[in-house]
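# here is a sequence with its predicted model. Questions after.
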Amino acid sequence: MELFAVICIQTSHYVSFSKWGGGKDAQWVFFDSMADREGGEKGFNIPQVSVCEELQSCFSDELVETEIKNKTNKELKERLRRFICDGYFCFYNIPDDEMFG
């Protein structure tokens, strides 16, 4: 199975990480429905989607060694910390070749 999306919650603020594209060209993107605010308190939220550079080599030995190992949660980069610590729902895909192979 292949992880393709994670919904994270911190207090009452949800964000998500999703894979965009396929194969080795796939990129992780970050979605935040409350990234910016227009019109003050009674205004509206402006959602934002951006490439999440912190997860491009997700779960690689290099990422673990350089970004995660021996660090506290507070020392992690913000998006990486959200992904690791605030994960609430994880979505997996079964590639076609694994399902019928």
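Now that the structure is in, tell me what you want to look at.
# rest of the way, CA atoms for contacts and neighbours
OK.
# which strands or helices does the lengthiest helix in the chain pack on?
Counting by DSSP state H, the longest helix found in the chain is helix 78-85. Helix 78-85 is packed against strand 2-10, with contacts defined by 3 or more C-alpha pairs under 8 Å, 6 or more residues apart in numbering; DSSP states H and E.
# take the one below as the second:
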Amino acid sequence: MKFLLLSLVLLLANAMAVAPAQSKIDNNRYTPVKANSKKITSKQQAAKIAKKRFGGKVLGVQNLNGEAFRVKLLTAKGHVIYVTVDAYTGKASR
């Protein structure tokens, strides 16, 4: 009986000593993206990035719920293309 009680006390003491260290590690593992960490905040910035990356003339820009921008471009060959610019990273893709 004494052995069982001693084991339980040691187990609880060990758990209490380890728990704060584990929560500290867990807190540092994931850092959420803050709402104000956007690189692109305006249609003008998105248009400039898309034009620099793909060339052509900007026909229009749509804000996609603050997460990205859709830029409509007219290329030198006369093709209309749509480019998405990520608001957080600033990356432009078709």
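Yep, that arrived. Values in this document were obtained by computation on a predicted structure and should not be read as measured data.
# TM-score them against each other, please.
In this superposition the chains share a TM-score of 0.29, using TM-score structural alignment, normalised by the length of the second structure; 48 aligned residues with a C-alpha RMSD of 4.1 Å.
# if we can go back for a sec, buried sites along the longest helix of the first structure?
79-83 (16 or more other C-alpha atoms under 10 Å).
# out of these, flag the one nearest to Val49 of the first structure.
Using C-alpha to C-alpha, Arg79 comes nearest to Val49 of the first structure of the buried residues of helix 78-85 of the first structure, at 12.8 Å.
# roughly how far does the closest one sit from Gln27 of the first structure?
14 Å (C-alpha to C-alpha, to the nearest Å).
# could you pull out the strands for the second structure?
Under the criterion DSSP state E, strands of the second structure are mapped to 57-64, 68-74, 80-86, 92-93.
# quick one: residues contacting Asn45 of the first structure.
Applying C-alpha atoms under 8 Å, 6 or more residues apart in numbering to Asn45 of the first structure gives the contacts 33-38.
# mind naming the longest helix for the second structure?
helix 2-29.
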